[in-house]
Every structure is written in C-alpha cells, then in structure tokens.
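Sequence first, then the predicted structure, then my questions.
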Amino acid sequence: MPTASQAQAGDIGIMAAHKSPFNCGKTFYANNWSPGHNPSGSIDWQNYGSDAIAGETVRATASGTANFYSTLAVSDVGIMAYGNYVVVTHGDGTKTRYAHLATMVRGAGSSMSVSQGTAIGTVGGTGGDYAPHLHYEQITSGGAIDTSPTVEGVTVSLGQKKAITSTNNCGGNPHSPEEVCGSGFSTIDSASLTGGTVHLLYNSGTGVNCVVTLKSTNLGTATAVSAFLEPEGGTRTTDSGNYGYYAGPVKKSAPGVCVRWGGSVGSSTYTSPFEHCD
C-alpha cells in the first residue's frame, strides 16, 4: 500500500498541464509563501516589474467546467473569504480555484464550459481588505491542495517566489460559439469574415436561435464587432461595440420561423437571406 505522500504524488501526477492564468506575454510573480498562507500551498500572483496586476484578465489555466461563486465576507475559509471566485473542474477530476476577483464573466451560481485560456474574470481584492492580487490553488482529485503547483512547466514549492511569463491564449480565440450561447445550443450555420466568423446556433429544446461573432484577429483588444438576429416578421436585435473576443450572444425565439442573421468584424460584414425555416 502506498504511503499518504506517495498517493498524493500520484494524484498530482495526473493533473492537467497548466498555463499561467494571464494574457499571453504577461509576467507576474507566483508567490507560494510560507508559513501562514491559508490554505498552505496556494499561490498569490503579484506585480512583477512595471506590470500592474489590478484589473488584469484572469484565464482558465486548463480546460474544464467553471463554476462561479461569491463570498464577500469572512467565511469558513478561516481568516479571510475568497470574495468573488471561480472553481474549474478539469477532465481528470482535479480543480483550480481563482479568488478575490474584481469581476466575473458569469454571475454567482452560474457555470460554463471553458477551454484553456478562456477569460473567467479580472484581478481584484474582494473578500477582505486586500491589495489586488490573484489567489490561485491547484487541487488534486482527492481534494488536497497541491503544495508544489506547476504552471507553465515551472514548479513553485512552499516558500518559493518565481517570475513566470504566460503563454496562455497565445493562439486563437479561446471562446467557442456553444460556450457563448450556453447549454443546449448547437451550431447550424456559419459565415467567414475577414478577421472572424459569425455563427448561427439553435436550441431544439426551446426553439431559440442564437448568433455570435467570434474574432480571429486583434484578440484581447477592443475593436469593432457585431452580431444580429431577425426572425421573419419580427424585429432585428443587434449587439455591436468594441469587444476583445466576440459580439453576442443575440437570442430570439423562432420555432418554425425563418431567420435573417449576420454580423461584422471591422468593415467585413455578412447578412444572410431569410432561411433555416424549420
């Protein structure tokens, strides 16, 4: 029979390969300070050099299902509360926790599927009188805190503080149209744009259509993008603005009704005929 430490080591060994929870190229200190950090083994991500951490986008370090919570007072965590926080459960049963967030992309009590790099919130100091930082935990499938978490291939053991540069979200758009529209929606059509793609989705259980335009360029930078949906005989609803990753979701109930849909990225636009009438 393995010892407790051997069992924990085996559990940690199956953990997902984690990226930094920040935008590509960002460098911050991962501080696994000890003793006295609660819980022991969690990391505080803090400023490095001239990089200011307050308001930084927080991203999932690996794919899974994100659940959103809020405990804005001292709670059963001990001397502090997590404030606004997100727990991502990964495919191998491990979890990551992201706490003290200023904002979250979904309200408390919500959940959504995330890819590695999906934005889940922004850095803050909620839950207590904290300077802005990101409290981060890697949790084994057995529920224990990994006291030597590894991010970007760098292991940060108890008492260590290391500067780590993010390679998270250095590729394409981390969002999917199904993620943006929500549970039950499936893509039924799409149209390519210069700089992105507009998608039409349908929920067969509710008869609701959904349109979202995903960018493929200038990711993370607010630029002009839009999405619209118009049931035949009804009014058109449009979401347009300067967004970092997508416009939408625009949703309309249209069971058995033709719809016109489309969107834009910059000056590139698409407008469909009335179609998908079933």
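That came through fine.

from here on, contacts and neighbour counts on C-alpha atoms
Will do.

And the helices in this protein?
Using DSSP state H, the helices of the chain run over residues 4-13, 177-181.

which residues touch the nearest residue to Ser216 once chain neighbours are set aside?
Spatial nearest neighbour of Ser216, excluding adjacent residues (Cα to Cα, 6 or more residues apart in numbering): Gly196 at 4.7 Å. Neighbouring residues of Gly196 by Cα atoms under 8 Å, 6 or more residues apart in numbering: Thr213, Leu214, Lys215, Ser216, Thr217, Val265.

next one: Leu72
Leu72 touches Ala81, Tyr82, Gly83, Asn84, Thr126, Gly127, Gly128, counting by Cα under 8 Å, 6+ apart.

Most tightly packed of the helices of the chain?
Of all those, helix 177-181 has the most neighbours on average by mean count of other Cα atoms under 10 Å, namely a mean of 21.

since we're on Thr271, how many residues are nearby?
Per other Cα atoms under 10 Å, the neighbour tally for Thr271 reads 15.

distance of the closest residue to it other than its chain neighbours from Tyr202?
Closest residue in space to Thr271, ignoring its immediate chain neighbours: Gly262 at 4.5 Å, by Cα to Cα, 6+ apart. Distance, Gly262 to Tyr202, by Cα to Cα, to the nearest Å: 14 Å.

next, the one to line up against it:
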Amino acid sequence: MLAWPKAFTSLLLAFGAVLIPQAASAQDSSVLALSHKSPFNCGKTFYANNWSPGHNPSGSIDWQNYGGDDINNETVRATAGGTAYFYDAGSTSYGKWIEVRHSDGTRTRYAHLSSMARAAGGSMSVSQGTVIGAVGSTGGSTAPHLHYEQRTSTGAMDTSPTVEGVTVSLGQKKSVTSTNGCSGNPYTPEEACGSGYTQIDSAGLTGGTTYLLYNAGNGNNCVVTMKSTNLGTATAVSAFLEPQGESRRTDSGNYGYYAGPVILNAASQCVRWGGSVGSSSYTSPFEHCG
C-alpha cells in the first residue's frame, strides 16, 4: 500500500471531480511515449473531462456519462501494458484504485472503482486491454465516474494526457470512443453472457481471450472465450467454469466466434476458470472468492 500524506487537499468540483493527494503536481518535461487507448470496452464513448482550475492533481481526467450511456459499473481496461498494482484507500481519496506501471517507467492510475481484478495488495501483469476493474464511486467521490491519470517517468503529472490519439488539455472536455479490446469479433463477452453481467477478469490467449464475468443480481459467474483469429471459421475453442468443491462445466467444440457462455452460481465461492483457442490455453487458480 502506498504511504498517504497526513492531510489531503479536500474535495470536489462538478460531478464528483474529487481532489486527490498529489505525489507530484508539476508538469514534467518528459513525454509519455506509450500509445494509450481509452480505458473502456471497444466502441464505448464517454466524456473525458480535464477540469481546470481546481482538479487535483491538475491534469487528471474524469471520465463521465456521454449521452444516454451510463458509466456506472462500466468495465475498466488497462490503457497500455505493464504491471498492475491494486490498492484500497477506504472511504477517502481514490477509494479502490489501481496503478499500472509501464515498461518505459510511466504510470497510469484508475480510481473510485467499484471492483478490481485483484484484492488490495495484489498485482498482475497486464496487456493493453486487460480488464482490471469496474467504474464506481468509492472514496471521496459523489457520483460514479473514473478518475484517470497519466504520469511521466519521474512521477509528475502529464497535464495534457492523450488517449486514442485525442489530447485532452487543461480545461477541455472531449468525447472519446474506445478501440481498446477490439479484436474484430462482432460479439462481446457481455452479449454472450446476457444482461446484467460485468467483466471482472480476463486472460489473453494466442488467437483470442477468455473472460470471467459476474452478475451481482443473481450471483452467477459466466465464462466465455472469444476468438480474434479465424473469425467465422469453425476452429477449436473452449471455455470452462469450476466453483470450488463442485464439478467443472465446459463448453468446447469447433466454433466460428466464441465458446460458452458457461454460467454457474458461485455467489459465496472461489472459482477456477479459463479456456482455450487451439493449443493455447489458460487455467486460473481458485480466486474471486465470495
């Protein structure tokens, strides 16, 4: 867990723009070299708000509703690859939040999450597009939104962050459409599993990705493996789900786009999940308990 300052500069501009403890506030002269995508699912459009003056740290983005699209519980993806570290500041500041440390030394932060792919104190290797959490309103927030930062290799804020090739400078508000996680597959994990399911984890495969989703309304988990190659051609693909202490359920065969959905109730249980595309496979440990 990061060490928090004794005093936070407190709270809040329009629509939950929370003030956050600042490790480094000055604009750094180094430039973020990575190409960042939007932190949302392919095709999703949300407003990126770079509040000024008063948003702390200056240059951070609040992602909020665009048109009729509700951002609450929206899937959050890594905007670039690296190692993700998971934290929980409780009812203050960032709330549930994640820092992804990238290979070039830069960092991105994702705050006020309703859920995270790992428990606080954990870490995981991520690729661009890996699901790391879901939008919420934890910590010092008054409405669901995603607080997002890009930091340089020295830890200073980039006050004009760029995602999807769109630069959002201080004082600007721009709509940004995500290409993150776009594989060319016409189906999404949410469509395969059905209404009410939210992605909570994923694992990359050669030729596709296997996803774990959860429905908070009924306590069901869902696993689906989406192909990204040989689309429309029947090739070997599988998905499985195994609540701890119960039998594994698997869907496997030659499919054009995806395997699954495999749906089982596991509201108070750990689950093992995974899938395969051709000879590339993934099997998780028992995790996501309760």
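In hand now; what should we look at? Since the structure is predicted, the reported quantities are computational estimates derived from the model, not experimental observations.

And the TM-score between these chains?
Superposed pair, TM-score by TM-score structural alignment, normalised by the length of structure 1: 0.62. Supporting alignment: 199 aligned residues with a Cα RMSD of 3.5 Å.

hang on, the earlier thing: now intersect the contacts of Leu72 of structure 1 with the strands, please.
Taking DSSP state E, the ones among the contacts of Leu72 of structure 1 that sit in strands are Gly83, Asn84.

Distance-wise, check the residue nearest to Ser216 of structure 1 relative to Ala30 of structure 1.
Taken as Cα to Cα, the span from Gly196 of structure 1 to Ala30 of structure 1 is 34 Å.

Ser110 of structure 1 now?
Taking Cα to Cα, one finds Ser110 of structure 1 at 28 Å from Ala30 of structure 1.

So which of these two has more stuff around it?
The neighbour comparison of Ser110 of structure 1 against Ala30 (other Cα under 10 Å) goes to Ala30, with 26 against 12.

now the counterpart of the more buried one in structure 2, nearest residue through space, not along the chain?
Mapped onto structure 2 by TM-score structural alignment, Ala30 of structure 1 lines up with Ala48. The spatial neighbour of Ala48 of structure 2 that comes closest, neighbours along the chain excluded (Cα to Cα, 6+ apart), is Trp63 at 4.7 Å.

contacting residues for that neighbour?
By Cα under 8 Å, 6+ apart, the residues touching Trp63 of structure 2 are Phe46, Tyr47, Ala48, Asn49, His145, Leu146, His147, Tyr148.

How many residues are close by the nearest residue to the second one once chain neighbours are set aside?
What that stands for is Tyr47 of structure 2. Closest residue to Tyr47 of structure 2 apart from its sequence neighbours, by Cα to Cα, 6+ apart: Ser175 at 4.4 Å. Counted by other Cα under 10 Å, the residues lying close to Ser175 of structure 2 total 17.

What does Ser175 of structure 2 correspond to in structure 1?
Under TM-score structural alignment, Ser175 of structure 2 pairs with Ala163 in structure 1.

wait, Asn254 of structure 2 sits on Thr235?
Yes - counting by Cα atoms under 8 Å, Thr235 is a contact partner of Asn254 of structure 2 at 4.4 Å.

From Val180 of structure 1, how far out is the residue nearest to Ser216 of structure 1?
Taken as Cα to Cα, the span from Gly196 of structure 1 to Val180 of structure 1 is 15 Å.

Likewise for Cys24 of structure 1?
22 Å.

What of Ala227 of structure 1?
12 Å.

quick one: common contacting residues for these two?
Shared contacts of Ala227 of structure 1 and Val180, defined by Cα under 8 Å, 6+ apart, are found at Val212, Gly248, Pro249.

of all those, which comes closest to Pro174 of structure 1?
Set against Pro174 of structure 1, the nearest of those by Cα to Cα is Val212 (13.9 Å).

isn't that closest one right up against Cys181?
Yes - in this structure Val212 of structure 1 lies within contact range of Cys181 using Cα under 8 Å: 7.5 Å.

Find the residues that touch each one of these two.
Common neighbours of Val212 of structure 1 and Cys181 (Cα under 8 Å, 6+ apart) are Pro249.

hang on, the earlier thing: for the shared contacts of Ala227 and Val180 of structure 1, which single residue is the most surrounded?
For the shared contacts of Ala227 and Val180 of structure 1, neighbours were counted using other Cα under 10 Å, and Val212 has the most, 31 neighbours in all.

ok, now how distant is it from Gly195 of structure 1?
As judged by Cα to Cα, Val212 of structure 1 and Gly195 of structure 1 stand 14 Å apart.

In the stretch 151-290 of structure 2, mark out all the strands, start to finish.
Using DSSP state E, counting those that start in this stretch, the strands of the stretch 151-290 of structure 2 run over residues 162-163, 166-167, 173-177, 198-205, 208-215, 220-227, 235-243, 249-255, 258-265, 271-277, 280-283.

The ones you listed: which one's closest to Gly82 of structure 2?
strand 198-205 (13.9 Å).

That closest one to strand 220-227, inter-axis angle?
Between the axes of strand 198-205 of structure 2 and strand 220-227, defined by axes from the mean of the first three to the mean of the last three Cα atoms, to 10 degrees, the angle is 40 degrees.

what's the matching range in structure 1 for stretch 102-121 of structure 2?
Alignment of stretch 102-121 of structure 2 against structure 1: residues 90-109, by TM-score structural alignment.

List the buried residues in the matching stretch.
In terms of neighbour count (16 or more other Cα atoms under 10 Å), stretch 90-109 of structure 1 has its buried residues at 90, 93-104, 106.

How about stretch 188-200 of structure 1?
Residues of stretch 188-200 of structure 1 classed as buried: Ser190, Ala191, Leu193, Gly195, Gly196, Thr197, Val198, His199, Leu200 (neighbour count, 16+ other Cα under 10 Å).

same thing with stretch 163-175 of structure 2?
Applying 16+ other Cα under 10 Å to stretch 163-175 of structure 2 flags Val163, Glu164, Val166, Val168, Ser169, Leu170, Lys173, Lys174, Ser175 as buried.

now the buried residues of stretch 188-200 of structure 1 in TSV, with distance to Ala73 of structure 1?
Shown next, in TSV, are the buried residues of stretch 188-200 of structure 1 (distance: Cα to Cα, whole Å):
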residue	distance to Ala73 of structure 1
Ser190	45
Ala191	47
Leu193	46
Gly195	43
Gly196	42
Thr197	42
Val198	42
His199	41
Leu200	42
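
Would you mind confirming that Gly105 of structure 2 makes contact with Ser153?
Yes - Gly105 of structure 2 is within contact range of Ser153, at 4.7 Å (criterion: Cα under 8 Å).

re earlier: hmm, which two among the buried residues of stretch 90-109 of structure 1 are most spread apart?
Longest span within the buried residues of stretch 90-109 of structure 1, Cα to Cα: Gly93 and Ala102, 27.0 Å.
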